[in-house]
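K.L.:
Quick one: sequence and predicted model below, then my questions.
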Amino acid sequence: MRYEELTIEGRNAVLEAFRSGRTIDKLFVLDGCQDGPVRTIIREARKYDTIISYVTRERLDQLSITGKHQGVIAYGAAYEYAEVEDMLAAAREKGEAPFLILLDGIEDPYNLGAIIRTANLAGAHGVIIPKRRAAGLTAAVARTSAGALNYTPVAKVTNLVAAIESLKKQGMWFVCGDMGAEVMYKVNLKGSIGLVIGNEGEGVSKLVREHCDMIASIPMKGEIGSLNASVAAGVLAYEIVRQRMEG
């Protein structure tokens, strides 16, 4: 399901968006504005764990498309988020071992879109992203995914480590891409697998890495430090595909 509107402006429109159950990624509120309608909107936002940013009027004016924001602007998701359970159910229906891609703080929407596209082509059953400090499903992500968002579900979780631990109880193994580890060709990536890809700058966070079962590195022959996050995701995803095809 695609939402037709990404930027929602004005008090009534934003409040109705929350009350209708539309997924709102971020709410911008005029700093210091505490009247009744705005307090109601903030209360709704907290109920849905939406990220709230208090900003200046100048910032709101910059973000505004209509010029009639009334002190509030919301960013809605370009596409509806899925549940992790939906992804596991899809794998069961296909008679396949689950294959999920988890992103630890990917902030560039173009990287996110490219990874969703790769996930679709590699046969992954879904992509999991964290709620905070990460790109959401914006128009730029939808565009870069080249239509893959219509077919590959994306779930948003509050805590990536908790999601990993929950999925481990359901028989999944987790591998993260990192430098200086066992070369990916030597790591057993068959079966129910979750591939964890790290942030563009710092890579996979220490806490998430500690909860992974395996670490796999991509062989590097050149002089520069590392691959772009979406390229690394593609290389590792297709090593999983290769090993699955071997049976």
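P.N.:
Here it is on my side, so go on.
K.L.:
From here on, just use CA atoms for contacts and neighbour counts.
P.N.:
OK.
K.L.:
Could you pick out the longest strand of the chain?
P.N.:
Taking DSSP state E as the criterion, the chain has its longest strand at strand 173-183.
K.L.:
Alongside the first one, take a look at this:
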Amino acid sequence: MAKPTYFYGIHAIDALLEYRPLDGLSLFVQQGRETDSHVQAIMAQARDNGISIQPTQKDKLTQLCGSPQHQGVVLNARPLGFADEGLLDTLAGREDCLLLVLDQITDAHNFGACLRTAVAMGVDAVICPKHHAASLTPTVAKVSVGAAEMMPIVSVTNLARTLTKIKNAGVFVFGTALNADAKPLHTADLTGKIAIIMGSEGEGMRRLTTESCDELVYIPMSGNEHGNLQSLNVSVATGMALYEINRQRTLAAGQA
């Protein structure tokens, strides 16, 4: 059994207690924060699920979770697990399936921010490789403000093989890249069953991942005359790409 870990932050803990309350073990609450309405709500959830509550000094909370950004609450709980890969078969059968693929996103803050945007923009699942990718750590949970608990995250051994599998199920795969073969994102048809791949900031998508794409797109940027601006932060780029996808799909639904 996986070793319990310490989750922190009001939104992350609130989501954990909502979606998997049986995984909570002990709640540590900063002394003096018991009157905060958000903290009170979390304490009520903990009591309802038989989770012990322990008043704790602020410094001790920081020590437990390894961060001063705990907002007065730390929850000792079982780690968050990845979704079963078989879920992709079900999702790929939907007419309007939307998958976000994160290729070699290793920074926990970027990963968490991408998950937060994915939930907001209606993504059905996030796919990432098992290696060279951020794990589902408490930091990811905190940055995602609870989205890590809401969004199915599928970790796959062979990303190229997984992309081939979903393509065979009718999912059109877009890859983001800054090269001559890519077209502006807004000119692509982003409706229907699609997956969009975001690569790492430094190297972008790997070669096999790029070769698995049906079409390459890029986010047009003005301002290059002011400097050699080559790429955006991956979480920012993900937000921009998913917004355009959401915009097109909302417009298409309104015209149907």
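P.N.:
Okay, I see it. Note that this is a predicted model, so its numbers are computed, not measured.
K.L.:
Can you tell me the residue that sits opposite A135 of structure 1 in structure 2?
P.N.:
Superposed on structure 2 with TM-score structural alignment, A135 of structure 1 falls opposite A134.
K.L.:
scratch that, A119 of structure 1
P.N.:
Checking TM-score structural alignment: A119 of structure 1 goes with A118.
K.L.:
Quick check: the match of A135 of structure 1 vs N110 of structure 2, distance?
P.N.:
9 Å (Cα to Cα, to the nearest Å).
K.L.:
List the contacts of the closest residue in space to D178 of structure 1 that isn't next to it in sequence.
P.N.:
Closest residue to D178 of structure 1 apart from its sequence neighbours, by Cα to Cα, 6 or more residues apart in numbering: S217 at 5.2 Å. S217 of structure 1 makes contacts with 177-184, as judged by Cα atoms under 8 Å, 6 or more residues apart in numbering.
K.L.:
got it, and G112 of structure 2?
P.N.:
So G112 of structure 2 contacts 139-144, 147-148 (Cα under 8 Å, 6+ apart).
K.L.:
what's the answer for S235 of structure 2, then?
P.N.:
Going by Cα under 8 Å, 6+ apart, S235 of structure 2 touches 110-111, 113-114.
K.L.:
let's go with 10 Å and repeat that
P.N.:
By Cα atoms under 10 Å, 6 or more residues apart in numbering, the contact set of S235 of structure 2 is 105, 109-117, 198, 200-201, 241.
K.L.:
circling back: what do A134 and N110 of structure 2 both touch?
P.N.:
V140.
K.L.:
Looking at structure 1 now, which of the contacts of G112 of structure 2 still hold up?
P.N.:
Using both residues aligned by TM-score structural alignment, their matches' Cα atoms under 8 Å, structure 1 keeps these contacts from the contacts of G112 of structure 2: 139-144.
K.L.:
Where helices are concerned, which of the residues you listed count?
P.N.:
139-143 (DSSP state H).
K.L.:
between the contacts of S217 of structure 1, which has the most around it?
P.N.:
G177 (26 neighbours; other Cα atoms under 10 Å).
K.L.:
hmm, back to that, V73 of structure 2: which of the kept ones among the contacts of G112 of structure 2 is nearest?
P.N.:
K142 (11.5 Å; Cα to Cα).
K.L.:
give me every residue that touches the closest residue to that closest one other than its chain neighbours.
P.N.:
Once flanking residues are discounted, K142 of structure 2 sits nearest to A12: 5.2 Å by Cα to Cα, 6+ apart. Contacts for A12 of structure 2 (Cα under 10 Å, 6+ apart) come out as 70, 73-75, 138-149.
K.L.:
got a winner among the ones in helices among the kept ones among the contacts of G112 of structure 2 for most neighbours?
P.N.:
Most surrounded of those: other Cα under 10 Å gives A141, at 29 neighbours.
K.L.:
Please enumerate the strands of structure 1.
P.N.:
7-9, 24-30, 51-55, 72-76, 99-104, 126-130, 154-157, 173-183, 193-198, 214-217.
K.L.:
what about S37 of structure 2, how many residues close to it?
P.N.:
By other Cα under 10 Å, 10 other residues sit near S37 of structure 2.
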